[in-house]
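Participant: just coords:
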């Protein structure tokens, strides 16, 4: 029995010393003077050294580390006197302890990163403490402005009569015209609505929440809610159709037919302008700076006093107490030959 225990002890001791000896041998095999090698490193889509704030930076390249990878560090700092910096350390098991690895990651660039020129550092450190760094210029572009509002112009068949339209019908083969706006109401892109002077357009007002869901229905969810809101089209010094000597003036007719709860909108004064119809008219051909305004009144009685001829009043603020909760400013180009 004692002999058996002694034999087991000797076997265990031999295994321990063998393991330690192996570790020492492995450590001794690490070429401590050989630095990691970084192959061609792709920085950005198609290696364009460019990324947009609010998106991610594509990075890909091959690494060879004879002493095995310990960590990979990325540092990005602003050039030209700026102090914005980014840093990230990668210690994933797919890299650490590996001699050969393909680094492929997408590094998030926050939307608040200032647009401009940056310096990029990619450093690989091995288990022997050796490091190799690849540097590159990097351009961070401004983040895309989020679309908070949109006006969609869709040409329809209709006839202007005084201050309103008759015989409104959809028109086939029509491509809608959209103007998008940021949260402040500033137009994005070229900020222009190119329309035909004599064309009649359905205008759909859209508002989006942070998730991109449409929320403009909140203003007409029922009659009681809608009684506090009305849309105006301000600026432009339009010749109104009702004042035109040629019957070629402008008409802006707010025209929802139902509230969000399914009940019917009755009468001209009940409409709000989440859906409306518009023509500039030939009397107003050319370029105009205008604004689509959604005004909230101090009391429900105010809306009932607004007629179809009041949509372009210069004194609407004083005339109808309340506040403009939305104001979308853009250029309207009512020109012949527009599609």
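Facilitator: Thanks, I have the structure now. Keep in mind the model is a prediction, meaning the values are calculated, not measured.

Participant: drop to CA atoms for contacts and neighbour counts, all remaining ones
Facilitator: Noted.

Participant: and residue 138, how many neighbours?
Facilitator: As a burial measure, the neighbour count of residue 138 was computed by other Cα atoms under 10 Å and equals 22.

Participant: my bad, should have said residue 186
Facilitator: Around residue 186 there are 17 other residues, counting by other Cα under 10 Å.

Participant: wait, doesn't it sit right on residue 292?
Facilitator: No: in terms of Cα atoms under 8 Å, residue 186 does not count as a neighbour of residue 292; the distance is 11.4 Å.

Participant: list the residues that contact both of those two?
Facilitator: Overlap between the contact sets of residue 186 and residue 292, as judged by Cα atoms under 8 Å, 6 or more residues apart in numbering, is given by 328-329.

Participant: and residue 330, what does it touch?
Facilitator: With contacts defined as Cα under 8 Å, 6+ apart, the neighbours of residue 330 are 186-187, 191-193, 289-291.

Participant: dump these to JSON lines, plus secondary structure and distance to residue 336.
Facilitator: Output for the contacts of residue 330, formatted as JSON lines (DSSP: H, G, I helix; E, B strand; the rest coil; distance: Cα to Cα, whole Å):
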{"residue": "186", "secondary structure": "strand", "distance to residue 336": "26"}
{"residue": "187", "secondary structure": "strand", "distance to residue 336": "23"}
{"residue": "191", "secondary structure": "coil", "distance to residue 336": "19"}
{"residue": "192", "secondary structure": "strand", "distance to residue 336": "15"}
{"residue": "193", "secondary structure": "strand", "distance to residue 336": "13"}
{"residue": "289", "secondary structure": "strand", "distance to residue 336": "18"}
{"residue": "290", "secondary structure": "strand", "distance to residue 336": "19"}
{"residue": "291", "secondary structure": "strand", "distance to residue 336": "22"}
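
Participant: another structure for you, compare them:
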């Protein structure tokens, strides 16, 4: 009888352990941990409406893409050179996947209160040769100032330089003190938080549609 009781207790314990294993949720990979990223520049027509602009895709317009994959823990461009034309405006879209291959860029928009993109250039003087406007919107059409979608207008030609697209994960409350005009703030790393993305690639602003080196 004693042996039978021990056997029954062991069987119940085994079944209970298996049930717990089956019911425990599998930990989810945070979708802010990016495994691949793509930046897409699509030529658009910029139309003035009072104190703001409307943007419309140009039929047959220029499209430039730069893709990044993870190498030794860093996102590096597969082909790192992008050329854009002076006087033109481009919609800049981020597409990203996490390490499980799931599309993840919408995570930054959903958490708009703690995310914002900033730009930097090397040399630093090249930052003055373009302007940027955040283009993310919520369901009510309000601008969210994130940078998953935005509009870049080329003001001057340039030599080849290094462009940085940096998605900051800001500490709670920090974004309340940051404006849309801070997109090119050279001290953006002083905004308390961490960096989710730091995409670096070669950029070249050319005169007209040609790729002049």
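Facilitator: Ah, there it is. Computed from a predicted model, the values in this text were never measured in an experiment.

Participant: how about the contacts of residue 330 of structure 1, which pair is most distant?
Facilitator: Maximum pairwise distance in the contacts of residue 330 of structure 1, criterion Cα to Cα, is 13.7 Å, between 186 and 193.

Participant: related to what we said a few turns ago, show me just the buried residues among the contacts of residue 330 of structure 1.
Facilitator: The neighbour-count test (16 or more other Cα atoms under 10 Å) applied to these identifies 186-187, 191-193, 290-291 as buried.

Participant: and of these, the nearest to residue 177 of structure 1?
Facilitator: Distances from these to residue 177 of structure 1 were compared by Cα to Cα; the smallest belongs to residue 193, at 7.0 Å.

Participant: all helices for the stretch 101-250 of structure 1, in order.
Facilitator: Applying DSSP state H, counting those that start in this stretch to the stretch 101-250 of structure 1 gives helices spanning 223-226.

Participant: so where do the strands sit in it?
Facilitator: Along the stretch 101-250 of structure 1, the segments classed as strands by DSSP state E, counting those that start in this stretch run 116-126, 131-141, 149-161, 164-170, 177-181, 192-195, 200-207, 229-235.

Participant: so can I have JSON lines of those strands showing distance to residue 28 of structure 1?
Facilitator: Converted to JSON lines, the strands of the stretch 101-250 of structure 1 look like this (distance: least, Cα to Cα, whole Å):
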{"stretch": "strand 116-126", "distance to residue 28 of structure 1": "15"}
{"stretch": "strand 131-141", "distance to residue 28 of structure 1": "19"}
{"stretch": "strand 149-161", "distance to residue 28 of structure 1": "66"}
{"stretch": "strand 164-170", "distance to residue 28 of structure 1": "82"}
{"stretch": "strand 177-181", "distance to residue 28 of structure 1": "65"}
{"stretch": "strand 192-195", "distance to residue 28 of structure 1": "71"}
{"stretch": "strand 200-207", "distance to residue 28 of structure 1": "67"}
{"stretch": "strand 229-235", "distance to residue 28 of structure 1": "80"}
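
Participant: so which strand or helix has residue 18 of structure 2?
Facilitator: Under the criterion of DSSP states H and E, residue 18 of structure 2 resides in helix 2-23.

Participant: ignore the last one, residue 199 of structure 2
Facilitator: strand 193-206.

Participant: from the chain's centre, how far out does that strand sit?
Facilitator: On the basis of Cα atoms, centre = their mean, to the nearest Å, the separation between the geometric centre of strand 193-206 of structure 2 and that of its chain is 10 Å.

Participant: mean deviation, that strand versus structure 1?
Facilitator: For strand 193-206 of structure 2, the mean distance to aligned residues of structure 1 following superposition is 0.7 Å (mean Cα distance after the TM-score superposition for structure 1).

Participant: buried ones in that strand?
Facilitator: By neighbour count on 16+ other Cα under 10 Å, the buried set for strand 193-206 of structure 2 is 196-206.

Participant: name the nearest of those residues relative to residue 51 of structure 2.
Facilitator: Ranking the buried residues of strand 193-206 of structure 2 by separation from residue 51 of structure 2, with Cα to Cα as the measure, puts residue 205 on top at 26.5 Å.

Participant: got a list of what the residue mapped onto that closest one from structure 1 touches?
Facilitator: Under the alignment (TM-score structural alignment), residue 205 of structure 2 maps onto residue 334 of structure 1. With contact set as Cα under 8 Å, 6+ apart, residue 334 of structure 1 has these partners: 194-197, 280, 284-287.

Participant: from the residues you listed, list just the buried residues.
Facilitator: Applying 16+ other Cα under 10 Å to the contacts of residue 334 of structure 1, the neighbour count classes 194-197, 280, 284-286 as buried.

Participant: taking the residues you listed, tell me the two that lie furthest apart.
Facilitator: The widest separation within those, taken as Cα to Cα, falls between 194 and 284 and amounts to 13.2 Å.

Participant: neighbours of the residue lying closest to residue 90 of structure 1 once chain neighbours are set aside, how many?
Facilitator: Spatial nearest neighbour of residue 90 of structure 1, excluding adjacent residues (Cα to Cα, 6 or more residues apart in numbering): residue 72 at 5.0 Å. The tally of other residues near residue 72 of structure 1 (other Cα under 10 Å) stands at 21.
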